[in-house]
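Trainee: Output the structure for:
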Amino acid sequence: MTTTTLVTGGTGTLGRLVAERLRTAGHEVRVLSRHALPYSVDLRRPDSGLDVALAGVGTVVHCASAPGGGDERAARRLIAAARRAGVGHLVYISIVGVDRVPLRYYRAKLAVEGLVERSGLEWSLLRATQFHDLVVEMLTGMARPPVMVVPAGLTDQPVEVTEVADRLAELARGGPVGRVPDLGGPEVRTVESLARAYLSATGRRRRLVRVPLAGAAYRGFRDGGHLTSGPALLGTGTFEEYLARRFGPREERG
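Mentor: You can find the predicted model right below:
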């Protein structure tokens, strides 16, 4: 029997990969995002199209997220519609450290976790560390000036997004299991070492300056609140391997 799965944020960095893996496994997949026809729905706004998108769906993988705000409102609407549709399994992707780092976006993700847990639906929840893509986006911005300022004393544990997609697709294919062990990258690296690897891969020359920052969120990151701890799964894809795929070997660049 064909299983219908709805992937929210299914055109994004993670959701697109999850949808591909589920289709390969034989699932009928519906992609929901603000601009993907026929299920173009903005979860943050009332939209009757959500009920149509969920009709006959057995599993929802909730990847849609907006760092600018609105995740809680979107989750409430999605959960209400999923309950009306009789969805049997809700899979949610969150972030390692949402309960330890007092960042506004993290607080919203933690609140959504609570909504999922209290939804009345059967659910599975995975927390992952930051994707390599996001780290590169951050470093690209930091490298724009001639001097690259990096926050002192910070480490990170970036993970390959394809490995997160593999795990989410695995959860979606199975039954509800609640919160599963966190998924992190294979290495805990200083931000300075990540910056040097990025500069080497892109052929840029920048003087690195380490600057301590202030605030509770910085302290949370400095104390490793965003790193895996306790039982956790570790990916295998390294940051250097990601950089080589994205930017190519140094000798092949002009």
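
Trainee: all contacts plus neighbour counts: C-alpha atoms, from now on.
Mentor: OK.

Trainee: Run the chain-centre distance for the host helix or strand of Leu168.
Mentor: In this assignment (DSSP states H and E), Leu168 forms part of helix 161-173. With Cα atoms, centre = their mean, to the nearest Å as the basis, helix 161-173 stands 11 Å off its chain's centre.

Trainee: Kindly report the same for stretch 164-183.
Mentor: With Cα atoms, centre = their mean, you get 13 Å for stretch 164-183.

Trainee: To check against the first, give me the structure of this:
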Amino acid sequence: MTTILVTGGTGTLGRLVTERLRADGHEVRVLSRHTQPCAVDLRKGGPGLDAALEGVETIVHCASSPGGGDEEAAGHLIAAARTAGVRHLVYISIVGVDRVPFGYYKSKLAVEKLIEASGLGWTVLRATQFHDLVVRVLGILAKSPVMLLPARVKDQPVEVAEVADRLAELALDTPAGRVEDMGGPEVRTFDSLARAYLRATGRRRLVVSVPLWGKAYGGFRAGGHLTPGRAVGKGTFEDYLGRGFGGVRGV
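Mentor: Here you go, the predicted model:
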């Protein structure tokens, strides 16, 4: 039986990773800012982190914050992991962090590089956006009578449960370095995703695509965040909407 620490273990992804590993009979410790007995703010580190890692063989690092602090958190985690003799650090990243000059993506890429240079055994999986993230974004955009979408942008949402399964699998294997990306089953226009969401929620909105500007938008428009050659996910966006909002017709 392997002792595994899951950072961000109460989040959307980390919770599912924890469930899968425990179902396989492994001892799993959940590290988050507010969950005892491993309540630790990774951005600050400290003795609580050392205690949480005592006897741990593998870390699955799911904790992340678009608001900043990921690099500091990773630095503290890596230092404590080296001291504790952790053998394997598994990290979930995002497809396109090296191609789209978006602030959060730059931070994720920086964490990848810290892990690669850590001296620990490591595995990095990049995945496309989860369905629930796309729904949250569309929900915000749908608050207005006119739903303004970024023009000529596509997405490839993936089912979070499938990513959790893959992370759990990787955690129980030997360090593999950068593994193949994991993308959802379909590359979709943002317009088609929005219209599917509106049908599922029974809303009527005027959908308008608006060209934006900047290097990050250019990266998204060029599809840097997509991995059509690795469309290995099974669950579609309509499958996800159907579970949350009832049956949805295809686009």
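
Trainee: what's the TM-score here?
Mentor: After superposition, the two chains reach a TM-score (TM-score structural alignment, normalised by the length of structure 2) of 0.97; 248 aligned residues with a Cα RMSD of 0.9 Å.

Trainee: For burial, what's the neighbour tally of the closest residue to Val101 of structure 1 other than its chain neighbours?
Mentor: Excluding its sequence neighbours, the residue lying closest to Val101 of structure 1 (Cα to Cα, 6 or more residues apart in numbering) is Gly220, at 4.7 Å. Gly220 of structure 1 has 17 neighbours, counted by other Cα atoms under 10 Å.

Trainee: list the contacts for the equivalent of Ala171 of structure 2 over in structure 1?
Mentor: With TM-score structural alignment as the criterion, the equivalent of Ala171 of structure 2 in structure 1 is Ala172. Residues near Ala172 of structure 1 by Cα atoms under 8 Å, 6 or more residues apart in numbering: 59-61, 89, 91.

Trainee: Try it again at 10 Å.
Mentor: 5-7, 18, 22, 58-61, 89-92, 123-124, 166 (Cα atoms under 10 Å, 6 or more residues apart in numbering).

Trainee: I'd like to know which of these is nearest to Leu50 of structure 1.
Mentor: Leu6 (10.7 Å; Cα to Cα).

Trainee: now for the closest one: what does it line up with in structure 2?
Mentor: Counting by TM-score structural alignment, the partner of Leu6 of structure 1 is Leu5.

Trainee: I'd guess that match is in a helix, am I close?
Mentor: No - using DSSP: H, G, I helix; E, B strand; the rest coil, the assignment for Leu5 of structure 2 is strand, not a helix.

Trainee: Measure how buried it is and give me the count.
Mentor: For Leu5 of structure 2, using other Cα under 10 Å, the count is 25.

Trainee: and the gap between it and Leu206 of structure 2?
Mentor: 46 Å (Cα to Cα, to the nearest Å).

Trainee: Over to Ala84 of structure 2?
Mentor: On the measure of Cα to Cα, Ala84 of structure 2 and Leu206 of structure 2 end up 56 Å apart.

Trainee: which of the residues in stretch 34-50 of structure 2 are buried?
Mentor: By 16 or more other Cα atoms under 10 Å, the buried positions in stretch 34-50 of structure 2 come out as 38, 40-43, 45, 49-50.

Trainee: Tally up the residues packed near Met142 of structure 1, please.
Mentor: Met142 of structure 1 has 15 nearby residues by other Cα under 10 Å.

Trainee: and what of Gly68 of structure 1?
Mentor: 8.

Trainee: can you give me the strands in the stretch 101-250 of structure 2?
Mentor: 121-127, 146-150, 154-155, 177-178, 188-189, 206-210 (DSSP state E, counting those that start in this stretch).

Trainee: just checking, what packs against the fourth one?
Mentor: This points to strand 177-178 of structure 2. strand 88-94, helix 103-116, strand 121-127 (3 or more Cα pairs under 10 Å, 6 or more residues apart in numbering; DSSP states H and E).

Trainee: Dump the ones you listed to TSV, plus mean neighbour count and distance to Arg178 of structure 2.
Mentor: Shown next, in TSV, are those (neighbours: other Cα atoms under 10 Å; distance: least, Cα to Cα, whole Å):
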stretch	mean neighbour count	distance to Arg178 of structure 2
strand 88-94	24	10
helix 103-116	18	9
strand 121-127	23	5
